[in-house]
Each structure stands twice: as structure tokens, then as C-alpha cells.
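Novice: coordinates only, no sequence provided:
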């Protein structure tokens, strides 16, 4: 019976790892669609978002089934509850990639971003994809130090996000209000994507140590 139960916990981990891969791929494609005004790629992100939603639904179904039928305690209970919360964070990461893709589609065939801010978003996209990959690894390995290491990448994302505001507030900004709004919103999407990735990593730390990191 215990072996079966551990297999069911393993299914939860598999599904969360799969979600992390899906949202990383979604953000990679959404970023490329944003930078290259690629409508087909943006549409692909929109079409595939349902897979993320369906996987979250499966995670919740499995997790609630374990809570109802197995009445887990201690570490197992932490694992099940954390899986529910992590699935929520991962779905939100998928939604944020979706928002980026929608921006690319909305402005097509025009580019969303002025040329002088495109390098910032290329780098923010790179960091976002890296974070999603590291989340996948942390879910698989439950490596506490690796989980804590995501904070550094999040700091890098925060630095880029803050720098965007200096660009927007510069007297040299000549692209108008609409472009400024787009840049502000898109920057926020990437920043929140990173925050949710860190949240998943913190839940892994909680599962392993029994303590939720506060910073």
C-alpha cells in the first residue's frame, strides 16, 4: 500500500515537472513572437495554453483524491498541499506567457516594442525560460540549495524590470504613451513570471525542510 501511495506522489511530481516545461516553452515562444512579430507563433502559444490548464486540473484531482482517501500526515501532507499551490503558480506562469503572446497578436503586423527596449525583453525572456527550467530540475531533485538559487535569477529579472522604468521616464523616450503602456505591462508579465517560479521553488524547500522561506 505504501508503495502505491508513493507512486501516486510521484505522479504529482511528474505532472508539476511537465507543467514547468510547458510554461517555459510557452514563454520562449511568446518572447520570440513578441520580438519578431510572429503571429503564427503567438497563436501557437494561445492554442497550447489549454494543456497547462488541463494538467493543473489533473494535479488538483490527484491531490484532493490523496487528501480524501489517504489522509496524509507530516511530510506527505506537505507534499500534497504544496503540489496544489505549485500547480496554481505554474498555471499562472502559463497565463503570463499567454498575455505576452496576446500582445504580439494584438499589434500584428506591427512590432509591439520599440527597437531600443527589445534587448531588455530578449534578456527577460531568457531569464524567464531559465527559471522555468530550473523549476523543473528542482521539482525532480528536491534540491534545496538549487531551489534557493532561483532567488538570484529573480533578482536579475527585478533589476531589468526596474531599469525599464528609467528608460520610460527618460526625456529621450519618443515612442508615445501607447508604447509606454505596452512596455510597462509586458515588463510586469515577465517580472511576475519570475516571482511565481520562485514561489514554486520555495514550496519545494517547504516540502523538504518543513519551513517556508520568507525571502
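Specialist: Good, I have the coordinates. Computed from a predicted model, the values in this text were never measured in an experiment.
Novice: going by C-alpha atoms from here, please, whenever you check contacts or count neighbours.
Specialist: OK.
Novice: could I get the full set of helices for this protein?
Specialist: 2-36, 39-70, 74-107, 118-141, 144-169, 176-209 (DSSP state H).
Novice: okay if I get the ones you listed as CSV plus distance to residue 215 and mean neighbour count?
Specialist: Putting those into CSV (distance: least, Cα to Cα, whole Å; neighbours: other Cα atoms under 10 Å) gives the following:
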stretch, distance to residue 215, mean neighbour count
helix 2-36, 22, 21
helix 39-70, 26, 17
helix 74-107, 17, 22
helix 118-141, 17, 21
helix 144-169, 8, 17
helix 176-209, 9, 21
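Novice: this is the other structure I want to compare:
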């Protein structure tokens, strides 16, 4: 019975990694479609989000069955409950990648953002791609140094997000209301994607250490 239980736990972990890989792929494609106004790539991201949703539901059902039938305790219980929470964060990251792709599709053949903001958003895209890639590594390795890297990338994105809102609130901002809304929404999507990545990193840290310290990855 214990062997079957451990196999089920392994399958939950494998599903988390699979979802994370799909989220990473979605974010790479979404940011590219956003940067170069590629409507076909944007549509790929939008269509593929259903697969992420399906896998999240499948993982949650498996985890709930384990809770109901196996009665896990201690570290195993942390693993199951943590997996439920991490799958929710990963699913939301998939949604945010889809939102970015939807913006690209909405404004095609034009770019979503004005040229003056290109450098800022290119950097945000690069950081979110880094977070997405590192999450998969973290879920496979549980290396807390990777978790700390994710926190650092998130801090950089927060700074960029703040700079975007300062720019659109400045007197010299002359873009149209529609462009202003697009810029604000896009920045929020990039920023929230990173926040959910941090949430996953913190939960992995908890699984490894057994102590809930939300800022541990940032200060250790």
C-alpha cells in the first residue's frame, strides 16, 4: 500500500512539472507574439490554455483522492496540500500568458505598446520567461538557490511595473487613452505572472524546509 501511495505522490509531482513546462512554453510564445505582433503565435497560446486548465483539474482530482483515501500525514500532507495550491498558481500563470496573447491579437497588426516603452517591456518579458523556466527546474530539483533567483527576478519586475505606471502618469505622456489602458493592462499581466511564480517558489521552499517563511527565499 505504501508503494502505491508513493507512486501516486510521484505522479502528482510529475503533473506539476508538466503544467509548469506548458506554462513556460505559453509565456515564451505570448511574449514573442506581444513583441512582434504575431497573431498566429498569439492564437496558439490562447488555444493551448485549455490544456493547462485540463491538467490542473486532473491534478487536483488526483490530489483530493489521495487526501480522501490515503490519509497522508506530516510531510506527505504538506506535499499534497502544497501541490493543490501550486497547481492553482500555475493555472493562473497560464491565464496571464493567454491575456498577454489576447492583447497582441486584439491590436494586430499594430504593436500593443508604443516604441517608448519597448525596452521596458522587453526586459519584463525576459524576466518572466526566466521565472517560468526556473520554476520547472525548481519543481524538479527543489534547489532553493533557484527559488532565490525567482525572487530576485520578481523584484526587478516590480520595479519595472512601477516605472510603467510612473511613465503613464507623467505630464509628458501623450499616448491615446486606448494605448494607455493597453500599457497598464500589459504591465499588470507581466507583474502578476511573476507574483504567482513567487508563490510557487515559496511553497516549494516550505516543502523543503517544513517552515512557512514567505520571505525566506528573499533573505537567505
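Specialist: Looks like it came in fine. All of these numbers come straight from a predicted model, not from anything done at the bench.
Novice: most centrally placed residue in the first structure?
Specialist: By Cα atoms, centre = their mean, the first structure has its centre lying nearest to residue 93, at 3.2 Å.
Novice: correct me, but residue 136 of the first structure touches residue 21?
Specialist: Yes. Contact criterion Cα atoms under 8 Å: residue 136 of the first structure and residue 21 qualify, at 6.7 Å.
Novice: measure the residue lying closest to residue 99 of the second structure once chain neighbours are set aside to residue 27 of the second structure for me?
Specialist: Counting by Cα to Cα, 6 or more residues apart in numbering, residue 99 of the second structure lies nearest to residue 189, which is 7.2 Å off, once chain neighbours are set aside. To residue 27 of the second structure, residue 189 of the second structure is 11 Å away according to Cα to Cα, to the nearest Å.
Novice: and for residue 120 of the second structure?
Specialist: Distance from residue 120 of the second structure to residue 27 of the second structure, by Cα to Cα: 17 Å.
Novice: just to revisit the earlier point, list residues touching both of residue 189 and residue 27 of the second structure?
Specialist: Both residue 189 of the second structure and residue 27 are contacted by residue 97, under the criterion Cα atoms under 8 Å, 6 or more residues apart in numbering.
Novice: could you tell me which residues make contact with the residue lying closest to residue 179 of the second structure once chain neighbours are set aside?
Specialist: The spatial neighbour of residue 179 of the second structure that comes closest, neighbours along the chain excluded (Cα to Cα, 6+ apart), is residue 113 at 6.8 Å. By Cα under 8 Å, 6+ apart, the contact list for residue 113 of the second structure reads 179, 182, 183.
Novice: could you find the counterpart of residue 69 of the first structure in the second structure?
Specialist: Aligned counterpart of residue 69 of the first structure in the second structure: residue 69 (TM-score structural alignment).
Novice: contacts only, for the residue nearest to the centre of the first structure.
Specialist: Neighbour list for residue 93 of the first structure: 23, 192, 193, 196, 197 [criterion: Cα under 8 Å, 6+ apart].
Novice: and the two most separated of the residues you listed?
Specialist: Taking Cα to Cα as the measure, these span a maximum distance of 13.1 Å, between 23 and 192.
Novice: touching, the residue nearest to residue 99 of the second structure and residue 100? I think so.
Specialist: Yes. Counting by Cα under 8 Å, residue 189 of the second structure touches residue 100, with 6.8 Å between them.
Novice: number of nearby residues for residue 112 of the second structure?
Specialist: For residue 112 of the second structure, the tally of surrounding residues (other Cα atoms under 10 Å) stands at 24.
Novice: over to the one 4 residues further on?
Specialist: With neighbours defined by other Cα under 10 Å, the count for residue 116 of the second structure comes to 9.
Novice: which residue in the first structure aligns with it?
Specialist: Using TM-score structural alignment, residue 116 of the second structure sits opposite residue 116 in the first structure.
Novice: of the contacts of residue 113 of the second structure, closest to residue 166 of the second structure?
Specialist: Nearest to residue 166 of the second structure among those, with distances taken as Cα to Cα, is residue 183, at 11.7 Å.
Novice: the closest residue to residue 140 of the second structure other than its chain neighbours: what's it in contact with?
Specialist: Excluding the flanking residues, the one nearest residue 140 of the second structure by Cα to Cα, 6+ apart is residue 17, at 6.8 Å. Shown in contact with residue 17 of the second structure (Cα under 8 Å, 6+ apart): 136, 139, 140.
Novice: at 10 Å what do you get?
Specialist: Going by Cα atoms under 10 Å, 6 or more residues apart in numbering, residue 17 of the second structure touches 11, 23, 87, 90, 135, 136, 137, 138, 139, 140.
Novice: isn't the last one up against residue 10?
Specialist: No. Distance between residue 140 of the second structure and residue 10: 11.0 Å, which falls outside the contact criterion (Cα atoms under 10 Å).
Novice: okay, and the common contacts of the two?
Specialist: Contacts common to residue 140 of the second structure and residue 10, judged by Cα under 10 Å, 6+ apart, are residue 16.
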